[in-house]
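Asks: sequence and predicted structure, then a few things I'm wondering about:
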Amino acid sequence: MDPISAALLAALAGGVGGELGRQVWAGLGTLVRKPFQRDEDGGQLPATRPGEAELTRLEEQPDDPMRAQALSTALAMRAAEDSDFRTGLQQWLTQATALVHSGGGETRNEISGGAFHGPVLQGRDFSGASFTTHTQPSPQERAVRSAIDLSYERLDPLHARLFRLLPLNAGPDISTSAATHLAGIDRDEAEKLLQDLARAHLIEPGDTRGRWRLHDLVRLYADETGKIHAGADDREAARRRLYAHYIAMASAASYASLPWVIFQEPFSPPKAGDVRFSSRGQAAAWLDGEHTNLVAAVTAPQAEGRPGLRVALAWIMGPYLGARWHHDDLVTVTETVLAISHDPNRSTVPVARVLAYLGRELEHCEHEKHGLLACAFKAQARALTIFREHHDRTREAWALFNLSRTHHADRQLHRASEALAQAAAIFREVGDQDGVDAACSRRRRLYLSGQV
């Protein structure tokens, strides 16, 4: 259904139509206060019924066009999600329109200029809707788009720029701190801008304090608009700042919370930046809170375009994903880096080092979840190939050492022994005594166990 005219809502809230008009308005209140039911399962229901707060605010000040528009948009968004509410609202609109057209007031349920505009937006979890579809948009999509249009047009340049940059964060929500780095402004200013955007219902508070999220349709709108203004917003610089923030924080958090995991591997990620956490618990909490954002920054389609930063973040994330048993994410991250490595411009030693580490992490996690070795083999084999292409003999030897461990985990014992022998030979060739000792120690363990 088309959105309800803000003028109609304001008129009825103000008493147009006399006693009959008040009855019609009371009917809308009864409808809005019914329990909210989404057409599809999934997602947490809001604590308040959508439209209830907007209706109350308009009753308090019916001559405020912004409040009328807010209620109109909230009703449209709820109707898009709740079919029972949509049916009831259509019946109510028929009654209200009949009242207006019968002379109960001067209001007309019209959309001036052929398009509805509303300043605010509320709602979430829509399905099957896209701003970029080639098919005719549904009435619900038109209502959402027109609501966002006017909301966006009312933003000043600072608010509009931050709104356009937010979709660069590929994850489901963003912290105030991350938004601060994304926009390149100070934290107080970022927090104020985010709060203002939330009051305009262009974003909404996340599940925890200091986090913010975009509805899927709003994200599409902001991203489309952001691409148009990419030059003025310095969009790529903003993306780099966001990745630099995530890399520095994830590195510090990993080293603070998982030191026993990181320091023992030859291809372990280096520590990036000088960020410090006050405790191991605080560091672990940061990683847990940003987990989905960090994985999305590496793997999500919209993250494409900065392969170097994505690979660096994947390297930093490896220890955490393994230690916290996020095995599926570890596989997805590894496969993403593998795909990047097949770009001729990205077949480099740094990328191979990341693959070698991720492959080792997958092998190490095999005892916790079976089925990880296939991806581990692919990562380690690709790393070995790249090291050989670049004639990096020392890292080639360490890649063989790791590959031998994966063969061992896969019970390919003779291959494990052969890889160790090759690694030991290269270590001797390059004069790496630590490598020689590690390979020999590993080989003795195979012999002492009677396995080779």
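Replies: Right, received. Where do you want to start?
Asks: could you use CA atoms for every contact and neighbour count after this?
Replies: OK.
Asks: what does the longest helix seen in the chain rub up against?
Replies: Criterion DSSP state H: the longest helix present in the chain is helix 235-257. With Cα atoms under 8 Å, 6 or more residues apart in numbering as the test, helix 235-257 has contacts from 165, 168-169, 178-179, 181-184, 226, 230, 262, 270-277, 279-281, 283-284, 286-287, 294, 297, 309-310, 312-313, 316-317, 319-320.
Asks: put this next to the previous one:
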Amino acid sequence: MTGDTTGVTGSRNHHNEISGGVFHNVVVQGGTVTLQLPPTLTPALTGMPSPAATFTGRESEVNLLLDGLRPPPQGSVRQVVSGLAGIGKTELVLQVAHRALQEDGRFPGGALFIDLFGYDTERRVTPDRALGQLLRALGIPDEHVPAGLQERTRLYRSVLASYADQGRRVLLVLDNARTAEQVAPLLSGDPRIPALVTSRHTLALPDAHLHDLSVLDEAAAVELLDGALRKARGPAEGRVASAPDEAAALARLCGFLPLALRIVAALLADLPQRPLSSMTEALEDSRQRLGRLSREDLAVRAAFGLSYEHLGAGQARLFRLLPINPGADIATEAAARLADTEPYPAEEVLQDLARGHLIEPGATYGRWRMHDLIRLYAEELGREQDPEAERRAARGRLHVHYLSTAREAGYRLHSDGPAREAALAWLEDERANLVATTVAAVGLGYVWVPGHLLTSLTGFLSRQRYFVDWVIIAAAALDCARASGSRADEALALFGLSGPLRSLRRFDEACSALERAIAYYRSSADPHLEGSALVDLGLVFQEMRRFDDAVTALTRALSLLREVGDRHGVGKALTNLGLVHMDLHHSDEAIDLFTQDIAICVELGDRLGEAQTLGSLGTVLRRENRLDEAADALTRGLAAHREVGDTHGEAQTLNNLGLVWRRMDRLEESVEAHTRAIEIFRLTHAPRSKGLALNNLGLALLTAERFEEAVGPLELAIRTFREIADRHQEGGALTNLASVLAKLDRPEEAVDAATRSVDCLRATGDRHGEAVALYGLARHLEQAGRSEEALAALAAAVPLLRETNNQDYAAAAEAAQNALRAKPRT
């Protein structure tokens, strides 16, 4: 303030001008008085803690929050970071605030920081107390701070606006708020004054930009662990670097939660000789993990406890019940059954828990999940506070819900339209829970659960090719059947187990399971189930190339199933017998058998069975060079697969159509069909089918003389078949690769591939395939200038070709022999 004295003799006129300051009380005038703004606020002056030296995995969040701190109109006035206790909310905003303050000119007025202790009932800071602290930090003397909340709020906002007017923009950092009411009076109404707010709850603040913080990913979690250890013990600390797998295991046991990771780092830093494996062993016991994640004033359980204390009775009860669900997430309807209430009130409670970040939304709407450590905490509380009878009743309600809904969904898979799609969607969403429920039921003594789920889910698991899950459920059903002493249930479980074992190409185990089931059905005079099991046994024998055994089993199955009038079972037996005859190159017999089954499927309205058998018919017609008929059968099958929503069957049919189109010189369509099939097989996790399509794509590219392009798919097919130990298909792909390499004038590589093909096919007992591979090897040996070896290969091939009734190849091989013998020796 400056005081100017002007006027005439005998008179003094005063002109007072007050500028360059912020004043909120009486201004005392003197002759010359100068008032200045309080000094620029700095983190040290406002009590803002220093950020941690080890900070990782949050760069995208930091950049997003920094962008929100830009001056208006680009920035966001209020940004709320919310998340689970211990997830690193405070650390994130501290990092952001310090970086923002270091940028020249962004916040010349400094920052105001306050910890509101929203979840600590003893230290919680009320809005009026918070305003008093903030006004003092802004330079307002105690005697000028009003007593009432409204007056303090008005003064606070006026001071902040005045700072902004003077070009001294201030950043507000309001940490650890529990409710919107606690923090709202502390926010400026001026868009020039932004605020960073943290809370365990999602706060309903007007015009706020909400940021939900997630746990770290594994790499960032390991990096945090390593950085914290090195900060404590110096650069020589190398336990994480020398044991990365143990470090990753520790990070997983900590649930990738920063608080837990920092506690583990502190415990390891206390004892530099302690290996990571020792800490891993200590935390692997889930019942002791929370207790061991503590050091001095840091404890994961205590952090979670502050959130739990503020729950209402209904919220706390459901929170304690949720871990009873054995899967990783839970639907609102299932949670309602746990709590013995209706879905709508359950959803309201779940939403409250999610706002408090004690649970979080799942991958799709209406599903919820818990962080691993929160789950342990809730389970611990449930065991301590809820009577075992109540927990057992809740578990029973949940099992009934899963069993009844799975049974209904299994029925609806055979319907059409929206009902089938809804059933399939529910089964996909709940698959992990249903498998986990089955496993948990074994340990809990609920021996009826696995068998019921196996019956309800077999169609779904088979159709969607979830063979590993199918094995788990069937094995659990078998364990429970044996525990109950029911031989009938044991036989049914063995029968159920054989399906996924066959699909996983574990043929010996599948054969053993079926033979034990058949022995029981035969002894108990149950021709229907005996016949049904024989149908599957015949298919296993066919895959094992035990064709005589397959014919015997399937012939017996046909007799039994015709006797009991099971038309559907008869159709399956006919098709499986047709597959055997197709492998034996008895094409006429195979065509007749497939045609009979198709007629039965049409009679019964079984579109899926019809589609599958049309695919087999198309394959044998292609082999007989009846290409137009093959294309017709496969096109009809493709339409049926699409009609019933069978994407895997659609891909198989596309793969077969590609082979037909290649033979018809429709090469672009062939390549396109195989490429589309490969894409679907990747999505349906069908490695063998994907390998077949890759092999066929390579063959189509070979025919189109796109030799360089053909190498990649064929090599990938070979690798795929080797990984799943399918030596027969590996041999076929090697034969095709040898042909491509020969076209690329790489004869020695072609000889190597052809030699490996012969070895693979010989090992499987495929005499016909071995003979054809030997003939191919001879051609490649001749190209490589190794005539004597070529003659030896032909000498081995000719009798095998005659033996397997492949007269055309035999004649070609003999002609090649004669031509080689006639060539002059060099």
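Replies: It's in. Fair warning: this is a prediction, and the values are worked out from it, not measured in the lab.
Asks: filter the contacts of helix 235-257 of structure 1 down to the buried ones.
Replies: Burial by neighbour count, judged by 16 or more other Cα atoms under 10 Å, picks out 165, 168-169, 178-179, 181-183, 226, 230, 262, 271-272, 277, 280, 283-284, 286-287, 294, 297, 309-310, 312-313, 316-317, 319-320 from the contacts of helix 235-257 of structure 1.
Asks: please enumerate the strands of the stretch 151-300 of structure 1.
Replies: Taking DSSP state E, counting those that start in this stretch to define them, one finds strands in the stretch 151-300 of structure 1 at 174-175, 204-205, 211-213.
Asks: of those strands, which approaches R444 of structure 1 most closely?
Replies: With Cα to Cα, the closest approach to R444 of structure 1 among the strands of the stretch 151-300 of structure 1 belongs to strand 174-175: 50.0 Å.
Asks: against structure 2, where does that closest one fall?
Replies: Taken onto structure 2 by TM-score structural alignment, strand 174-175 of structure 1 occupies residues 330-331 there.
Asks: now that stretch: how far from the chain's centre is it?
Replies: Here the centre of stretch 330-331 of structure 2 is set off from its chain's centre by 16 Å, with Cα atoms, centre = their mean, to the nearest Å.
Asks: repeat for stretch 434-445 of structure 2
Replies: Distance of stretch 434-445 of structure 2 from the chain centroid (Cα atoms, centre = their mean) equals 21 Å.
Asks: re the thing from before, reformat the strands of the stretch 151-300 of structure 1 as CSV; add distance to W25 of structure 1 and mean neighbour count.
Replies: CSV is the format used below for the strands of the stretch 151-300 of structure 1 (distance: least, Cα to Cα, whole Å; neighbours: other Cα atoms under 10 Å):
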stretch, distance to W25 of structure 1, mean neighbour count
strand 174-175, 39, 20
strand 204-205, 28, 20
strand 211-213, 33, 20
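Asks: minimum distance to R428 of structure 1: which of those has it?
Replies: Nearest to R428 of structure 1, of these and by Cα to Cα, is strand 174-175 at 49.7 Å.
Asks: what's the mean distance for that closest one versus structure 2?
Replies: Mean deviation of strand 174-175 of structure 1 from its aligned counterpart in structure 2 after superposition (mean Cα distance after the TM-score superposition for structure 1): 1.2 Å.
Asks: for S277 of structure 2, give its distance to A130 of structure 2.
Replies: Going from S277 of structure 2 to A130 of structure 2 by Cα to Cα, to the nearest Å gives 46 Å.
Asks: and these two? which has more neighbours close in?
Replies: Using other Cα atoms under 10 Å, the more surrounded residue of S277 of structure 2 and A130 is A130, with 20 against 15.
Asks: tell me which element that one is part of?
Replies: According to DSSP states H and E, A130 of structure 2 maps onto helix 127-137.
Asks: how about that helix, aligned to which bit of structure 1?
Replies: By TM-score structural alignment, helix 127-137 of structure 2 lines up with nothing in structure 1.
Asks: and A68 of structure 1, how many neighbours?
Replies: For A68 of structure 1, using other Cα under 10 Å, the count is 29.
Asks: which residues sit in contact with it?
Replies: A68 of structure 1 is in contact with 6-7, 9-10, 54, 58, 62, counting by Cα under 8 Å, 6+ apart.
Asks: closest to G123 of structure 1 among these?
Replies: Set against G123 of structure 1, the nearest of the contacts of A68 of structure 1 by Cα to Cα is E54 (13.1 Å).
Asks: what strand or helix carries the nearest residue to that closest one once chain neighbours are set aside?
Replies: Of all residues not flanking E54 of structure 1 in the chain, L71 sits nearest, at 4.9 Å (Cα to Cα, 6 or more residues apart in numbering). Using DSSP H and E, L71 of structure 1 falls within helix 65-81.
Asks: quick one: buried residues of the helix or strand just after that helix?
Replies: Next in sequence after helix 65-81 of structure 1, counting helices and strands by DSSP H and E, comes helix 83-99. For helix 83-99 of structure 1, the neighbour count (16+ other Cα under 10 Å) marks 85-86, 88-89, 92-93, 96-97, 99 as buried.
Asks: what number of residues lie near the closest residue to A137 of structure 2 other than its chain neighbours?
Replies: Distance criterion Cα to Cα, 6+ apart; nearest residue to A137 of structure 2, sequence neighbours excluded, is T46 at 6.4 Å. Neighbours of T46 of structure 2 under the rule other Cα under 10 Å: 18.
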